[in-house]
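Trainee: let me see the structure of the following:
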Amino acid sequence: MKSKTTSLFSASTLALCAAMLFTSNGSAAPKDTLDAADVKFVKTEVAAGNAELKIAELGVQKAERADVKAFAEMLVKDHTQANKELNALATEKGVEVSAVMSPKHAEEFQKLEKATKADFDKEFLSEMVSAHKKCVSNFEEAAKDAKNSDLKAWAEKMLPALKAHLAQAKELAAK
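Mentor: Presented below is the predicted three-dimensional model:
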């Protein structure tokens, strides 16, 4: 009799725990996730932001002109902060991102790393103009079309700085 009661109690406890587990998952507020386009934007811009940071750090080391070196230093500061914010947003929204540089970005980094002192500033600025044009375009699209309000607001917040980076890169490249 005692083992039958113990078995019945164990089964009841197990059933109650299972019911509580399913009920708590079913009644919990849904996690604020991103749609496929928003996830793609986050992943693309995390990769681009990480690459721009590494390239800017290289610019700090290799730039010959003082104005190019100062620009690279500003990029390091701004992109470090932007990358922190975007990574935090990705984590909050459940988006897994990679810290590994994409092959395309790695190729550009290696090209700049191998550039001679005479050519580095020109090639660095060319890359910054190209990268920031694409970045501004992506951020304008996200600021307009992102489905997630947090992501949309973040993209809108970042646009003025990115446009300023692009304008400054163009100005320096024209010298």
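Trainee: use CA for all of it now, contacts and neighbours both
Mentor: Fine.
Trainee: and the residue positioned nearest the centre of the chain, helix, strand or coil?
Mentor: The residue lying closest to the centre of the chain (C-alpha atoms, centre = their mean) is Val46, at 2.3 Å. At Val46 the chain is in helix, as set by DSSP: H, G, I helix; E, B strand; the rest coil.
Trainee: pretty sure it is touching Asn87, no?
Mentor: Yes - the criterion here is C-alpha atoms under 8 Å, and Val46 meets it with Asn87 at 7.1 Å.
Trainee: between the two, which contacts overlap?
Mentor: Val97 (C-alpha atoms under 8 Å, 6 or more residues apart in numbering).
Trainee: re the thing from before, so who does the residue nearest to the centre of the chain touch?
Mentor: Counting by C-alpha under 8 Å, 6+ apart, Val46 has contacts 83, 86-87, 97-98.
Trainee: how far away is Lys2 from Phe9?
Mentor: As for Lys2, its distance to Phe9 is 10 Å (criterion: C-alpha to C-alpha, to the nearest Å).
Trainee: and this one, please, so the two structures can be compared:
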Amino acid sequence: MKSNITKLNVIVIALFAAFAVQSCTEERGNSYTSKTKVNADGLNFIRTAHEAGLTEIEASKIAKKNSTNSQVTAFADMMITDHTALGADVDSLAKQKFVTVVAEVNHEDKVVLDSLAKKTGAEFDKAYIELMVDGHKEAAELFKENKESNYTAIRKVADAWSDKIEKHLEEAKKVQASLK
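Mentor: Prediction:
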């Protein structure tokens, strides 16, 4: 009889443990992606900020080669410097949250960059600055939204860079206005 009670206790404990593990897994599944320490919104912020930064750096490298306009090349220099620093912060955040980010520009952006690289002169300058204005509008919104993130580390990056992204947008608009 005693062995039946012991077996019953073991079964009850095992079922309770299995239920507890299942409950934790379900909660984690609702809050996190499969292997990261962020939910879908956090994952989107990290990956979008990272990929946009790569694209802006590559576009700005092209601008340094293809533009003869001093305002455009000065803006490109600022983009390379600032987005390299931002990229380091986002990469650090990605590592902290176990988010895998790409090492190269995505295919869609590569097509845009290839098209941009074929342009020269005023046509290039207008296309590059339009890309920068559009990209920074999206980035400004992304960073603004994530200043309210549930994750302290994401909030810190968004807070630290939000004003700089807005400044980039304003500078891009000024250069754009001077090209008309």
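Trainee: select the longest helix from the first structure.
Mentor: Longest helix in the first structure by number of residues (criterion: DSSP state H): helix 117-145.
Trainee: for the second structure, just list every one of the helices.
Mentor: So, for the second structure - with DSSP H - the helices run 2-31, 40-66, 70-96, 107-117, 121-145, 152-178.
Trainee: among those helices, show me which one is buried the most.
Mentor: helix 40-66 (a mean of 20; mean count of other C-alpha atoms under 10 Å).
Trainee: that one vs the first structure, mean deviation?
Mentor: Here the mean offset of helix 40-66 of the second structure against the first structure after fitting is 1.0 Å, by mean C-alpha distance after the TM-score superposition for the first structure.
Trainee: give the aligned range of that helix in the first structure.
Mentor: Mapped onto the first structure using TM-score structural alignment, helix 40-66 of the second structure spans residues 36-62.
Trainee: do stretch 129-141 of the second structure as well
Mentor: Stretch 129-141 of the second structure maps onto residues 125-137 of the first structure, going by TM-score structural alignment.
Trainee: tell me the mean distance between that stretch and the second structure once they are aligned.
Mentor: With mean C-alpha distance after the TM-score superposition for the first structure, stretch 125-137 of the first structure departs from the second structure by a mean of 0.4 Å once superposed.
Trainee: return the distance of that stretch from the chain's centre.
Mentor: Centroid displacement of stretch 125-137 of the first structure relative to its chain, using C-alpha atoms, centre = their mean, to the nearest Å, is 16 Å.
Trainee: how about stretch 117-125 of the second structure?
Mentor: Centroid separation for stretch 117-125 of the second structure versus its chain: 27 Å, with C-alpha atoms, centre = their mean.
Trainee: need the counterpart of Ala169 of the first structure in the second structure.
Mentor: Mapped onto the second structure by TM-score structural alignment, Ala169 of the first structure lines up with Ala172.
Trainee: okay, the angle between the longest helix of the first structure and helix 103-114?
Mentor: For helix 117-145 of the first structure against helix 103-114, the angle by axes from the mean of the first three to the mean of the last three C-alpha atoms, to 10 degrees is 150 degrees.
Trainee: same for helix 117-145 of the first structure, what does it pack against?
Mentor: Here helix 117-145 of the first structure touches helix 36-62, helix 103-114, helix 149-174, going by 3 or more C-alpha pairs under 8 Å, 6 or more residues apart in numbering; DSSP states H and E.
Trainee: repeat that with 10 Å
Mentor: Judged by 3 or more C-alpha pairs under 10 Å, 6 or more residues apart in numbering; DSSP states H and E, the packing partners of helix 117-145 of the first structure are helix 36-62, helix 66-92, helix 103-114, helix 149-174.
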